[in-house]
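J.: structure here, sequence nowhere to be found:
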């Protein structure tokens, strides 16, 4: 039978596709011919079919080595759906019970199973090796093969033992290694470690033309993320955070602001993780907030945005994580928030690691910093990192740097100076040393090599650090220099660099605009009232408050207090939902007093053509404070305020402040059980009558009027809480 016809028939019958993508057909043919095959294909390029289809067409079972249980389950489910029976594909890992393992082995021995997914740890178990010797193996597919390399972003020591295990399973078993991210260094590690130096290499372009890349300074990050998602309602997205704690915080903040988000990290129960993944695939959740534990092999084609809350650990990681956006060829926006503080944290994590690992980690992180701080086309930088040359005109303004081009400068003289210095000093130094020399910084290295005596020392002071960083980075990016990563990242001259020294010519480089990082983003707290106060609106709101207070026969401050009105004059809430987000306004007050205020603000905004800074109105976790919930529950149980304060480890003054804040936000609390014990009825009536007629809710004024010898500050405050609760809520 014609192999080509058979290939297309199987592709159509099993997967429902009429045509292969890119190199798929050549790769599959190479595997069916029994050759070792190395596939480097970007996320979304269709790697899975490259081993799934030949496995279905070959005699025996293909072993697929995969690093994640979730990834295996996802692929096995898909194959079973395509194939129409459950025995066609199985996985063998720690999530199976004894009876399930017996069923898997039975299907394998009967020859019904065409693909068996295993983790490298499971593959190395002696009883599994002994069993696999009993079946015919068509070939072994090593998925996510970059895990083999210490230079890869997901290094897994178990991957380095795969070759040895395969050798023990039988002679001449073909291997196919697949990865979506591999720098030239990682490629070299993969073929060497798997013993497949003669493998046919299929390398697709790493360019994903539909992805838009952007780096933003890390300021008001929760607000920025919520603003972006609300402007893209209904679109699926992933937000990556470095820590589990931050994942939980961000997911909670999104949910508080009406965005359906789920957290995902390795600290969650495996069952919860699997459910979360399914809910995201089934679109029960709009956004997943995750550590990098999420996403490897996630086959969701319509992820529309990937946001990095924190700086990524490596360019490979960044490429693979951003690659989860727009896998269907549609919109894919990749936004990364960058702060020096994040870089410092990652550098700190590396301090305690062994020297070799620390050196590798430092160089990998440095590539991320260079990328984030550079003013050059993002796409050009990404592709250069993966050993691919790219002309930035092909970016089509699909990155922030091409969309808003940075300032350029004549680079001929500066580039000549850098290249000649590297040549004259024997190509023995990295970029940091070069910067120290040109900027005239005396360091242990400049002194030891006597470079502080050279004419180049300090000659770049007038141009500044930004200029020299731009020169060195773009000299590498434009192939005048290359970084020897096997050798501490030393800068070496390329043939193009040597030619330039001999025959220099005019050229322009881009001046990098270093991103300012936020002063402090730990709290991620969005402060209310950051806009300018609209005094004209404030007067109108105060008049309305006075009018309503007369109608309801309560003092104006019972309706809304001044800070709440002032916040309305910076945020312009025009719906009940927005009004609730103003401090001092809860559901109760929004319902009881809100409608006329909303109407007034809405009309004012329309009449004065005001652009509302609605993105500033962000609910924070504080609105859901455990302390407040617990206090309300304890008051419902009629527990004394001093006892609640003691239990919470706070003072009586602090508990009154908390209770008052709850009441002022519109929650009704019945404190009579406590007040009746500490203040007699006549004195209660006197204070109540005072507040009913008062223009202000000031405690100082009340003490002045009522006599501070008769009442304590705490008693007045307690009565003010009772008054506000009964009349205002």
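T.: On my side now, so go ahead. Only a predicted model underlies this, so the values are computations on that prediction, with no experimental measurement involved. Numbering: from 1, shown residues only.
J.: for the rest of this, base every contact and every neighbour count on C-alpha atoms.
T.: Will do.
J.: how about the contacts made by the spatially most central residue of the chain?
T.: With distances taken as C-alpha atoms, centre = their mean, residue 240 lies nearest the centre of the chain, 1.9 Å away. Residues in contact with residue 240 (C-alpha atoms under 8 Å, 6 or more residues apart in numbering) are 247, 289-292, 306-310.
J.: in addition, the following structure is provided for comparison:
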């Protein structure tokens, strides 16, 4: 059991640093398990809140939490986000200068940071400090990279098993968004944490609409799609570097702000392409699959697959990069058989070629499916959905179905009699009563079910079984030579008379789709959301950080709905923590008040400043005024700054010294961005508080 003292800190810490009033799904259980120093494997969808599972415990541990992460860009994004929330974090990599690396070592030894991000390749450089004196926890992000069964295997991850031997008392938390059963087992074995607690969250991202289209006139379809979403950011995944460049060029020719991203660009070019997208300077990125891994850009509204992904894990991870804020998002996949042929060529000669080809076949089946696509996605990861999702193209335009219960019972019965040891081809041969060598050698011709489905063609049986897999009535065990296995739904069909709906088997052909010319939708000009979005963009430019690190789209939407006009109201908004309230609260409250109308705006602004002034003249202290007005003291100081600027009699030097004003004046001449408060705060290493910086700037501006 977690100590009561620690337990009582969880929700206040969550709100203060992350802005959330409550945990999602299994987050609290995972956080508590980490704090109890247990090993953990966390499978949670992209956007499900994996990072909080180790970032929050890091704030409560005495030492540093070491985070293993595969990409430098991923580390930088995570560290920027943590620093924006007031959490001390840094990253270490081989590209840094020696003095930078030495400074990071000092921060670890002196416990001046709570999290340190590092790539597995750089772990050897930390050997002098990699011990339990300094590190309290190890988080391994994108843990599927350790497994050859996984879709994104990286040999550098396979060395990580030494960590548990080196730091046996340090809890390890391995996290990934995409791991099937075989991959999960492999992760635990390779990390030497076989007894780790496993947390498997729902893979269902209900806010993402799924659609598959034939790959006819892809470019034209994409241009039409984007023109209907003129202010929404999106990613287009392509198979080759050449495709990314050609598509980006065509989009640019059609007035769409797009850039290409692939491994052929040099480091500076790749970094610029990625940062321009993160900072909302580029609307669309045409990229190979390397792009976006681990990037927490919450306002990506859509993902398009120009080419078919090589497996469902990759597809799921890539579409998960849109709609991370929980708002509506769209995933569009173009299906082409030529892509399948190309991908098979890429797989030829690979050490795990058989597994890769089987997973590609499963991806192809997903693309050609006539049943709810979300059911297929979830069943692939072992999560069974009983009802259709209603938010995919198949559900929105359902095909004609028939009662396929008897067909399903025959297929599942054969799988049972084969002891769940055979792949789809052998299952169909038994169903059809084949007498080939493989069937005779294994004695399958003697089975009671041999020939039970001989009236159905081999091709039709193939489609029916794929439909059963898609609906979760059976599954493919890729790590057991692609054998078909039963699921918990199978029993309902075999023994409980559950009805199974199938669609008639058809020839899968690419059909030309006819689309009406879409109306070009213009962004709404004067909604509160748009005003708050512009304010956020302005602040992001001033502070040189991505806009979503100020507040997410979901937080802005909630502000639009609730219209908070006081600090206590703003703090009720999900995503507004104590630090962001102090840094950005005034500006967002003012913008909301402005939106409420000119009369109300003038009355409100005059009222709030003058009320503070009257109380100040009566001799009340700042804390007393704040308490009387149910405001934070930082807001009262901002009122005094405004009153001082307006010529009111404020003894401003009671709150900020001459020496501090001079320090701010000198810093103003040195800083690249002297308009924002954050650069000053960082310049002074937090030694001069935000309210004093604000007051000093007010004095400087008034005297200039």
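T.: Done, it's in. Small disclaimer: the values here were computed from a predicted structure and weren't measured.
J.: quick revisit: in strands only, show me the contacts of residue 240 of the first structure.
T.: Judged by DSSP state E, the contacts of residue 240 of the first structure include 289-290, 306-308 as members of strands.
J.: for those, which one is nearest residue 329 of the first structure?
T.: Nearest to residue 329 of the first structure among those is residue 306, at 14.7 Å by C-alpha to C-alpha.
J.: isn't that closest one up against residue 320?
T.: No: between residue 306 of the first structure and residue 320 there is no contact under C-alpha atoms under 8 Å: 10.7 Å.
J.: tell me which of those two has more neighbours.
T.: Legend: neighbour count by other C-alpha atoms under 10 Å for residue 306 of the first structure and residue 320, higher for residue 306 (26 against 20).
J.: residue in the second structure paired with the more buried one?
T.: Aligned counterpart of residue 306 of the first structure in the second structure: residue 303 (TM-score structural alignment).
J.: where does its match sit relative to residue 320 of the second structure, distance-wise?
T.: Distance, residue 303 of the second structure to residue 320 of the second structure, by C-alpha to C-alpha, to the nearest Å: 9 Å.
J.: next one: residue 614 of the second structure
T.: For residue 614 of the second structure, the distance to residue 320 of the second structure (C-alpha to C-alpha) stands at 53 Å.
J.: what of residue 272 of the second structure?
T.: Applying C-alpha to C-alpha to residue 272 of the second structure and residue 320 of the second structure gives a distance of 23 Å.
J.: the two - which one has more neighbours?
T.: residue 320 (22 against 12).
J.: the more buried one contacts residue 178, doesn't it?
T.: No: using C-alpha under 8 Å, residue 320 of the second structure makes no contact with residue 178, being 10.2 Å away.
J.: on that earlier part again, which of the ones in strands among the contacts of residue 240 of the first structure tops the neighbour count?
T.: Each of those was scored by neighbours using other C-alpha under 10 Å; the highest score is residue 289's, at 29 neighbours.
J.: aligned to that residue, what sits in the second structure?
T.: Aligned by TM-score structural alignment, residue 289 of the first structure pairs with residue 286 of the second structure.
J.: list the contacts of its match.
T.: By C-alpha under 8 Å, 6+ apart, the residues touching residue 286 of the second structure are 235-238, 244-245, 247-248, 258-261.
J.: so of these, which ones are in strands?
T.: 235-237, 258-261.
J.: could you export the residues you listed as CSV, including distance to residue 146 of the second structure?
T.: Shown next, in CSV, are these (distance: C-alpha to C-alpha, whole Å):
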residue, distance to residue 146 of the second structure
235, 26
236, 27
237, 24
258, 33
259, 31
260, 29
261, 25
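J.: for PyMOL, what selects the buried ones among the residues you listed?
T.: Those of those that count as buried under 16 or more other C-alpha atoms under 10 Å are selected in PyMOL with:
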select buried, resi 235+236+237+258+259+260+261
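J.: got the contact list for the host helix or strand of residue 59 of the second structure?
T.: Assigned by DSSP states H and E, residue 59 of the second structure falls within helix 52-60. With contact meaning C-alpha under 8 Å, 6+ apart, helix 52-60 of the second structure is reached by 6, 10, 13-14, 27-28, 30-31, 34-35, 64-65, 87, 114-115, 137, 139, 173.
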